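Colleague: okay, sequence plus prediction incoming.
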Amino acid sequence: MLNKYPLWKNLLILVVVALAFIYAAPNLYPPDAAIQVTPARAGAEMSAATLNNVRKALDEAEISYFGEEVNGSTALLRLESADAQLPAKAAIQRKLGDEFVVALNLAPTTPDWLVDLGAGPMTLGLDLSGGVHFLMEVDMDEYVSGRIKNYREDLRTSLRQEDIKYRRVVVEGNKVRLSFRQEALRSEARTFINRNYPGEFLPQEEEVDGNFDLILMLTEQKIRDFEDYALKQNLMTLRNRVNELGVAEPLVQRQGRNRIVVELPGVQDTAEAKKILGKAANLEFRLEAEPGASRFATEEYSFRDNQNRTARLEKKVITTGDSVTNASSGFDENSFPQVNISLDSKGAARMTQVTKKAVQRRMAVLFVERKPKTTYEMVDGVEQPKTIQVVEKSIISLATIQSVLGSSFRITGLQSAEANELALLLRSGALAAPMDFVEERTVGPSLGAENIEMGARSVMAGLALVLIAMLVFYRAFGLIANIALAVNLVLLVALMSIIGATLTLPGIAGIVLTVGMAVDANVLIFSRIREELKNGRSPQQAIHEGYDRAFLTIFDANLTTLIVAVILFAVGTGPVKGFAVTLSFGILTSMFTAIMVTRAMTNLLYGGRRVERLSIGGKA
């Protein structure tokens, strides 16, 4: 029988449409503007006193809030207005100081029954949902200084291996000074350095206090090479860390000679972002100093979990977190948190070399962290905040070496949250050079709401014009196309919500384009039905031929557009990707609704019965 779908096909279409409405529904529940307070140090708990100070800060600033939630170490307070977020953040941060991270957040309002089904709203881009914009500056002076200190250690080792006797090797600013008792030794050292470090130094000779000194200054080209390496390494590390955060469509790119721009759409919660991105956390593995060791060769550090407990460590570093190739958190046989470490070949060789001679001695794992500290100073009679960077080193583990260590071992003595954070930082890579936040902008959700409203208006205007045109030109069939068009929008939103695609302003432009393209297929089908009627076909035959013969044309046209969209997604970035995503999904959903859904409705309306005339406009 012509124009009759089997029951299973009608049920399949009905199920798909019903699921689309369910998974598109969370987008009807906009999130609440909120403030999140988290301890700066992982593993710390949110105390009642801290929570009371948060309330007091908001009350003093006359900011209304509701829906107070505490989950472990995190407190979340929903605000009456998005405009109150930035004032609330400033008031709470001033009250709590640097020991807590105060961040803007968007608290979800999706009903629990939808959440239980795995439904959630679409991810919105920076231009819609707001987010954070960081401008980070690489501390090149600190990095170059560290490289020069590495040269000092390498030169000491190399000269000893070459049996070139020196009096001392010291760092003076951005130079390394080597002192010798004889001029011949200095000449021999200079020849060795020129051969093994070509183009890296500008050597100068001096005679001071009876010593024959060789002063090594880095060349400008070598300094630029170091800076380029540091910036590229930091770019790669930041991208890895952003991936660990799970942010959709982030932007991490170089700006100038020593700056990096990071944009994180949807991250109104900057607490986790700043903690992970800005933390120049690293590890140093050192042996505990032996009794009677010179105080000039040792340093004293306190333990991370007990500031009153200290230990003296050798200044000489066995290896650092830069040699870590993989790190994962887990639990030992006693269910205590641990971090499993894997080293590269260089780090493993160094670890084996040192621990081979240090069995039964204790080795410390030193946690090195660069942290911002806020101070306040008077500027023109107004107290202004000023942020400085401080480096803190503390011992997280001091354990006896039971056997020779190699490329794999474990670190214990951490809390669970600290173990997870340390593993993430090491796994994503250490920053080659420390970085400072020189600019932080929060794109508020009010801007996003305005953009969403303007985008929604454009979609509604385009949709309204299309609906009216289809009704005028195609009557009952136009109504069928209009219903399918509405279903198409629901399917598109549901699909983007399910796979976690990011909606941006260009993405909304893609939806507007999809609205126009979605009816193209129906125009082709309906025009074909009209032609078949003019050629003397019966209404049932005209419907059948119209859908069947228009299919190949529709498929070819949409396939070529889909190929272009895929290419745009593959080679484009940022806004171009957002446009390509919505266009691709729109093509797929429009083909389904224009061919399958409209055919099902047409079959229900006209199929399986005698029809004298079709309400399709024209002269049919």
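Modeller: Good, I have the coordinates.
Colleague: only C-alpha atoms from now on, for both contacts and neighbour counts.
Modeller: Will do.
Colleague: what residues of stretch 366-378 count as buried?
Modeller: Going by neighbour count (16 or more other Cα atoms under 10 Å), the buried part of stretch 366-378 is 366-372.
Colleague: export the residues you listed to CSV and tack on secondary structure and distance to F555?
Modeller: Below are those laid out as CSV (DSSP: H, G, I helix; E, B strand; the rest coil; distance: Cα to Cα, whole Å):
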residue, secondary structure, distance to F555
L366, strand, 63
F367, strand, 60
V368, strand, 60
E369, strand, 58
R370, strand, 58
K371, strand, 58
P372, strand, 58
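Colleague: which pair in the residues you listed spans the largest distance?
Modeller: Largest separation among the buried residues of stretch 366-378 by Cα to Cα: L366 and P372, giving 19.3 Å.
Colleague: now do the buried residues in the host helix or strand of T352.
Modeller: Element membership of T352 [criterion: DSSP states H and E] is helix 345-355. By 16+ other Cα under 10 Å, the buried positions in helix 345-355 come out as 347-348, 350-352, 354-355.
Colleague: ok, and here's another one to check against it:
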Amino acid sequence: MIQLETWKRVLIVLLCVGGLAMAFPNAFYTRVEQHNDAVAAIELGSSSPELEAQAGQWPSWLPSGLVNLGLDLRGGAHLLAEVQVEDVYASRMEVLWPDVRDALRPERSTVGTIRLQPGPEDELRVKISQPEGMDRALEVVRGLANPVTSLTGVGVTDIEARAEGDTIIVNLTEAERLATDERTVQQSLEIIRRRIDEVGTREPTIQRQGASRILIQVPGIGSAGELKEIIGTTAQLTFNPVVSRGSDGDVNPGIGNKIVPSLDEPGTFYVIESAPVVTGEELVDAQPAFDQSSRPAVNFRFNTAGARKFGDYTAENIGAPFAIVLDDEVISAPVIQSHIPGGSGIITGNFSVEESTNLAILLRAGALPAGLDFLEERTIGPELGQDSIDAGKVATMVAFAAVLVFMGLSYGLFGFFANVALIVNIGLIFGLLSLIGATLTLPGIAGIVLTVGMAVDANVLIFERIREELRTAKGPARAISLGYERAMSAIVDANITTLITAIILFAMGSGPVRGFAITLGLGIITSVFTAIFVTRLLVIIWFERRRPKTIEV
């Protein structure tokens, strides 16, 4: 006898109603999207009659989750960037020089005078005037080494020092280079994500590809050039001692110094020490503000370590100029008037309000540790995305209609039950995509079309099994019960193998492949649910009302 407990019936109905309710907002995509954007803006403090009107376009008591459209459906920008990890080696050597100099100074009686020498960017060369003290100098420099912070570098230090005549040569060990490369790419990935999130773009795709490449796809943005403006600025902020100032950019700055132009005063150049006192990496906050003359500026605040170094330097150098350098341009060079404790300050310059806001965003998101080389860039217009959506709709409707006709002609009333379950299945797929905030791509639409074809497989197995049981002269109730029971193992086996494939595609793939895997995996889960439970519930309700003596499948 076919039967289904009351609590199971209630649970099946609730799951179907809940899934369809989650999918319902997608039928009014533009209206709900405007409502969501307006609500988000109001929560951030914005207020206007237009925002209030947009927020009222959709009832607050209804679900408002949407399936996010991918780059190929919505239009947007695509970039493939390569992180220039070698840049970090040079900056590491620059930062190391003051430490080496300060460590060797107490040993002058043994090593003599200490001078920085020119050399490759990834090496630090220090010449001592008393070569007989080289062993002691190497011992002191090697004492500055730290353990490599990676699993592959256990027991290895980050720097190595060797002697070449009267010169100490310091460079990074191979293990530290590998660890640095990994940290640099991961840090670049996170900073790019933060910068894009600060601008408020919707559902970007930011993924690592290979050893040093990053894939960036942002739907809804105007062009690849606009995206490059958001993420392409390195925003390396440093605070450097000023050696001199002049109008000649061709003078020799001397070893350990460099020449940088002034941002506010064209034709003016500063000679500054290459090694910064504090860097933007030690910033914990940056906010747009106004200075005492009501001009746009940026307030900043350092962490504990940065505040200590900033305070110590200002206390020891009152009356000396101090350069604030952004991407190798001096944006301000104030004279230190007094000790500045607490690690807070203000950056002034000829900023507009928009420029001060963008600078604060870049500094708050953090400095890119290395430059980016854009290997590939594409802009996908919204018209092309709409064409993809229209093509996907046509493909889905054709597949949907073909399956409905086939099931109706092949199985009659039972085919109608399967068609109802198929409609519920499509709704559940979109409900789950909305619930988890997944991004639908063109391959994702292909996954849905494939699911439409696969969704009735389980019903076909069940109905064919019921036909076989009816041929053995069993009653209709017994035939239906055995049909569901004996088809179960074949249904589970067939769908589990496909689900495993979808999981592998999701784990190993990226971008469009993952989009296909998500819709395929969700489609398998919902199709099995609707075939086993929804069609069974419909058949049971029909059977209990009609009590037929015979049935024809």
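Modeller: Everything's here; your move. This structure is a prediction, so every number in the text was calculated from the model and none was measured.
Colleague: got a TM-score for the pair?
Modeller: Put the two chains on top of each other and the TM-score (TM-score structural alignment, normalised by the length of the second structure) is 0.68; 488 aligned residues with a Cα RMSD of 5.2 Å.
Colleague: quick one on the thing from earlier: so which elements touch the helix holding T352 of the first structure?
Modeller: Packing partners of helix 345-355 of the first structure (3 or more Cα pairs under 8 Å, 6 or more residues apart in numbering; DSSP states H and E): strand 319-320.
Colleague: and the angle for the helix or strand just after the strand it packs on with helix 345-355?
Modeller: Remark: after strand 319-320 of the first structure, the chain's next helix or strand is strand 324-331, criterion DSSP H and E. Computed by axes from the mean of the first three to the mean of the last three Cα atoms, to 10 degrees, the angle separating strand 324-331 of the first structure from helix 345-355 equals 70 degrees.
Colleague: for strand 324-331 of the first structure, packing partners?
Modeller: Helices and strands touching strand 324-331 of the first structure, as assessed by 3+ Cα pairs under 8 Å, 6+ apart, comprise strand 337-343, helix 416-428.
Colleague: what's the burial count for the closest residue in space to V39 of the second structure that isn't next to it in sequence?
Modeller: Nearest residue to V39 of the second structure, sequence neighbours excluded (Cα to Cα, 6 or more residues apart in numbering): A55, at 5.7 Å. A55 of the second structure has 23 neighbouring residues, counting by other Cα atoms under 10 Å.
Colleague: mind checking the SS state of I346 of the second structure?
Modeller: Three-state assignment for I346 of the second structure (DSSP: H, G, I helix; E, B strand; the rest coil): strand.
Colleague: and the residue positioned nearest the centre of the first structure, what does it touch?
Modeller: Closest residue to the average C-alpha location of the first structure: V242 at 2.5 Å, with Cα atoms, centre = their mean. Residues in contact with V242 of the first structure (Cα atoms under 8 Å, 6 or more residues apart in numbering) are 250, 277.
Colleague: quick one on the thing from earlier: make TSV out of the buried residues of helix 345-355 of the first structure and add distance to L76 of the first structure.
Modeller: Below are these laid out as TSV (distance: Cα to Cα, whole Å):
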residue	distance to L76 of the first structure
G347	43
A348	44
R350	47
M351	45
T352	48
V354	48
T355	47
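Colleague: need the counterpart of the residue nearest to the centre of the first structure in the second structure.
Modeller: The pairwise alignment with the second structure assigns V242 of the first structure to R193, based on TM-score structural alignment.
Colleague: repeat that for V466 of the first structure.
Modeller: V466 of the first structure maps onto V403 in the second structure when the alignment is built from TM-score structural alignment.
Colleague: so how far is L215 of the second structure from its match?
Modeller: According to Cα to Cα, to the nearest Å, V403 of the second structure stands 38 Å off from L215 of the second structure.
Colleague: ditto for V456 of the second structure
Modeller: Here the criterion is Cα to Cα. By it, V456 of the second structure lies 37 Å from L215 of the second structure.
Colleague: who's more crowded, those two?
Modeller: Per other Cα under 10 Å, whichever of V456 of the second structure and L215 has more neighbours is V456, with 23 against 19.
Colleague: which secondary structure state is assigned to the counterpart of the more buried one in the first structure?
Modeller: Aligned counterpart of V456 of the second structure in the first structure: V519 (TM-score structural alignment). Under three-state DSSP, V519 of the first structure falls in the helix class.
Colleague: report all helices and strands that the biggest helix by length in the second structure contacts.
Modeller: Secondary structure of the second structure per DSSP state H: the longest helix is helix 382-436. Applying 3+ Cα pairs under 8 Å, 6+ apart, one finds that helix 382-436 of the second structure contacts helix 6-23, helix 71-74, helix 442-455, helix 457-471, helix 512-529, helix 535-546.
Colleague: off-centre distance for that helix?
Modeller: In terms of Cα atoms, centre = their mean, to the nearest Å, the centre of helix 382-436 of the second structure is found 32 Å from the chain centre.
Colleague: all good on my end, thank you.
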